[in-house]
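Undergrad: coordinates for the following, if possible.
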Amino acid sequence: MSSVKGITQSGEAVSQNSEAAVYSKVTWRVIPLLLMCYVVAYLDRVNVGFAKLQMLRDLHFDETVYGLGAGIFFIGYFLFEVPSNIILHKLGARVWIARVMVTWAFISAATMFVTTPTMFYFFRFALGLAEAGLFPGVILYLTYWYPSKRRSKMISLFMTSIPVAGVIGGPLSGWIMHSMSGVYGWAGWQWLFLLEALPSIVMAIAVLAYLDDRISDAKWLTDDERRLITAEIAKDQAQTQSHSLRDGFTNPRVWLMCSIYFFLAVELYGVGFFLPTLIRNSGVKDPLAIGILSMAPYAAAVIGTILVGRSSDAMHERRLHITIPALIGALAWLVTVRFGHDIVVAMIALTVVTCCVIIAISQFWCLPTAILSGAAAAAGIAVVNSVGNLSGFLGPFFIGWVNQKTHSTDIGLYVLATALAIGGLLVLHVRKELVNR
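TA: This next block holds a predicted model:
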């Protein structure tokens, strides 16, 4: 019996090692490419936060104009996201993601020609239309390749694109605005929009060359490897409760996810759109110095997101990996209010906030992908992301308006702290047996 048991255990070990090797092969092929796509996407979405440091003065815009322009991106995003994700599900990720990236690159670059509030609103709205579908499309695409038990780590790796964009984009944006101002008669913020749009074209070409729509298209996998992944995905989808397109709109759990993400997403753009301003308020004036300091929060978030993603998969626990970071982040916002003019304390608090927000959001996306598959996932993920991202419109607009009326960021930060705590606590209403897989 012992020898039989030993053979069985050895066979299982070999099988597990073989499976791990196959998924490692998939990860090295897929994740770096998708990560870099979202790095350049997020850079083009939030570089308006750095442009603000010069743009408002040059164009005579006030804080309300900026807040509305920064947020109106999400109206376009909301309107086109669900149809975009359904098209991706039917047409394939390769062509559709490349189309998305080329379109937003041209619109982002064209923002350099803004001269009036109306033009600013138009280009930000158009940018939202163009980019709609990229993020939920990638999350959907990952469900084609990874079962639930492996998905938290993969989503966490992909979500490091946001802090990576911060690490790269902060110093880059600061340098462009510091060094290119006045070149050929263009302001630094104009060069910012132009130069940071160019990498999107390069990544669109890479997507067309290297991304496969489905497992069966992956010629870089052997027949046995394709069969293994296909069997794992089929087994995983059999455990989900919603598959049809209609389920993606009507499942009550989808609308609970929308509520949770609404409160979490406002944090992401609170950080993205206002971090440079908060650093400046602490006493730093030079755009290059602000860009360099903004690296620290995002660098910490890269490490934290990866570590928490591994912990979540290892423990098969999702809810507390969202709630705990959310509550810690809410407390850190309050510290930022109290010590906003102390550069050391403010930077520590902003680092904690940024890290906790990105961790909570990366872990959140393990929830809808655990209860939806197929067409339901295509629609449901897009619904959650589009409805949740409406907070990306309301948050910046409200905070910009409050900042202008009170000449202080304090009330806006109290709102962000409250929203983050609510989002974290709402997660506890999700049944753990549905998502802790």
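Undergrad: okay, CA-based contacts and neighbour counts for the rest of this
TA: Noted.
Undergrad: and the contacts of stretch 116-131?
TA: Stretch 116-131 is contacted by residues 41, 45, 59, 61, 65, 68-70, 72-81, 100-101, 103-104, 107-108, 110-111, 114 when judged by C-alpha atoms under 8 Å, 6 or more residues apart in numbering.
Undergrad: helices of the stretch 251-400 of the chain, residue ranges please.
TA: 252-281, 287-293, 295-315, 320-338, 343-364, 368-371, 374-388, 390-406 (DSSP state H, counting those that start in this stretch).
Undergrad: just the buried ones from the contacts of stretch 116-131?
TA: In these, burial by neighbour count holds for 41, 45, 65, 68-70, 72-78, 80-81, 100-101, 103-104, 107-108, 110-111, 114, counting by 16 or more other C-alpha atoms under 10 Å.
Undergrad: mind putting the helices of the stretch 251-400 of the chain in JSON lines, mean neighbour count and distance to residue 178 included?
TA: Listed next are those as JSON lines, based on neighbours: other C-alpha atoms under 10 Å; distance: least, C-alpha to C-alpha, whole Å:
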{"stretch": "helix 252-281", "mean neighbour count": "22", "distance to residue 178": "14"}
{"stretch": "helix 287-293", "mean neighbour count": "21", "distance to residue 178": "6"}
{"stretch": "helix 295-315", "mean neighbour count": "20", "distance to residue 178": "17"}
{"stretch": "helix 320-338", "mean neighbour count": "22", "distance to residue 178": "27"}
{"stretch": "helix 343-364", "mean neighbour count": "24", "distance to residue 178": "21"}
{"stretch": "helix 368-371", "mean neighbour count": "23", "distance to residue 178": "42"}
{"stretch": "helix 374-388", "mean neighbour count": "27", "distance to residue 178": "35"}
{"stretch": "helix 390-406", "mean neighbour count": "21", "distance to residue 178": "25"}
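Undergrad: one more, please, to line up against the first structure:
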Amino acid sequence: MDQFALESSTTKKVTLRLIPFLFLCFTISILDRVNIGFAALQMNKDLGFSNAIFGFGAGIFFLGYFLLEVPASAMMAKVGARKWISRIMVTWAILAILVAFVKTPMEFYMARFLLGVAEASFYPCMVAYLSSFYQTKHHAKAIAGFMVAIPGANALGSPLSTYLLSINWLSLAGWQWLFILEAIPALILGIICFFYLDDRIEDIKWLNKDEKKWLIDVTTKERLEKQQIKHYTFLQALKDRDVLILSAGYFCWMVGYYGINMFLPSISKGLSEATALSNQSIGWILGLMYVCAMVTMILVGNSSDKKNERRWHVAVCLTVSAAAMIISSYISNSSVILSFVFLTIALCGAFGAYAPFWAIPPSFLTGAAAAGAIALINSIGNLGGFFGPYIVGYIKDTTGSFHTSMIFLGVSMIISSCIVVSLVKQSGKVQSKSDENILKKTS
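TA: Presented below is the predicted three-dimensional model:
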């Protein structure tokens, strides 16, 4: 079998084995993370929570996530992805069920904080794990393959969550069943994960001898090439200039992203009051919006790999998202339909940036250093998930509308795009210089 055929067959097998399963796990993760936005349609009234209380509780999840992200990722490097990802899923499933039984703001805050602690490092572990099984040139496409679970979970969760709000069993409200029923799949998948995943390529039994050898050889060669670019340990990667600036860009992006995502059901409910849409109708509309975001994420990921370009793909997506968000807020009183159209464009831009952005760290770091860098970027960035919802809720309570909040979120995403554009030139130059040296050695 020639090298091209060997690469094709191996990559296909890796994709079929890992992407669907990781996609499913990540879908459940996102569903358990954002279903709080749908629960708010009923929970806030039942428990007497203001927008500020809800925003703080929704965002404090990311504070717990931030505090444990890096040390938890270090633990994965020691115990292995199989055991660690399994532990994360089982723990967060149990805590997600407990959210259904909160009564006071403090109980709400504690449950959400502990949920963030339990889920800390899940995403960076998934990215680092997946990247270790692919050549660099396939990273963005592979990452997009399972990260499409983010809009996918919302597309599925929107009509599902609004449907669950309508049930009333065993004297429990719909919002309580929403948390309970959507947590059970995480518990099941967490157990399956322990037996399904392999920690290393060497442990794989689902590739033949030639395919396994080719995959070990090509990933080892790329790892050595990356070490010529930046040979860092786990801790050294946390101090790298590029990693820190990527963290700042991701923070601003997440302020905008989670600010709108957590409140999107409430924003949509406010827009649709004139047409008296039911919660279930809003769920279907939001589901369609997230399907558009799924398609955009795949197309942008493929384009980024094809052109071998990352930073401008990220910047354009975030700028388009910011502009659409701001326009939507200005026309909300004159045209509900157009406002939903621009909200859809905003979602597409916010999600489209994911795949090219997360293909950047593995392009200049490897192994434990890559895992540490991804964890730090995700950890600092997700602090934006704390500030975004809280600020949106506070502004809504103060002004009585989401208009000012949307402008704030849009500006935050524009700042993020500027940071990413200004940053990655450095990494790109170093990468190119390294490639020239490698070519000289092999010629």
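Undergrad: go through the helices of the stretch 251-400 of the first structure and name the closest to residue 10 of the first structure.
TA: Distances from residue 10 of the first structure to each of the helices of the stretch 251-400 of the first structure were compared using C-alpha to C-alpha; the minimum, 21.9 Å, belongs to helix 295-315.
Undergrad: which part of the second structure lines up with that closest one?
TA: Helix 295-315 of the first structure corresponds to residues 287-307 of the second structure when matched by TM-score structural alignment.
Undergrad: now do the matching stretch: everything it contacts.
TA: If you take C-alpha under 8 Å, 6+ apart as the criterion, stretch 287-307 of the second structure is touched by 137-141, 144-145, 148-149, 151-152, 154-159, 310, 313, 344, 347-349, 351-356.
Undergrad: residue contacts, residue 339 of the second structure?
TA: Residues near residue 339 of the second structure by C-alpha under 8 Å, 6+ apart: 327-329, 331-332.
Undergrad: redo that, cut-off 10 Å
TA: By C-alpha atoms under 10 Å, 6 or more residues apart in numbering, the residues touching residue 339 of the second structure are 268, 271, 324-333, 345.
Undergrad: of those residues, closest to residue 244 of the second structure?
TA: Within the contacts of residue 339 of the second structure, distances to residue 244 of the second structure taken as C-alpha to C-alpha reach their minimum at residue 325, with 27.1 Å.
Undergrad: give me the nearest residue to that closest one, chain neighbours excluded.
TA: Nearest residue to residue 325 of the second structure, sequence neighbours excluded (C-alpha to C-alpha, 6 or more residues apart in numbering): residue 346, at 5.4 Å.
Undergrad: quick one: what's aligned to the one you found in the first structure?
TA: Going residue by residue (TM-score structural alignment), residue 346 of the second structure aligns to residue 353.
Undergrad: correct me, but its match touches residue 271?
TA: Yes. Proximity of residue 353 of the first structure to residue 271 meets the contact threshold set by C-alpha atoms under 10 Å, at 8.2 Å.
Undergrad: quick one: closest of the helices of the stretch 251-400 of the first structure to residue 433 of the first structure.
TA: Evaluated with C-alpha to C-alpha, these place helix 368-371 nearest to residue 433 of the first structure, the distance being 10.4 Å.
Undergrad: in helices, which of the buried ones among the contacts of stretch 116-131 of the first structure appear?
TA: If you go by DSSP state H, those have 41, 45, 65, 68-70, 72-78, 80-81, 100-101, 103-104, 107-108, 110 in helices.
Undergrad: contact partners for residue 166 of the first structure?
TA: 39, 42-43, 46-47, 160, 172-173, 272, 291-292, 294-299, 301-302.
Undergrad: could you say which helix or strand holds it?
TA: Counting by DSSP states H and E, the secondary-structure element that holds residue 166 of the first structure is helix 161-179.
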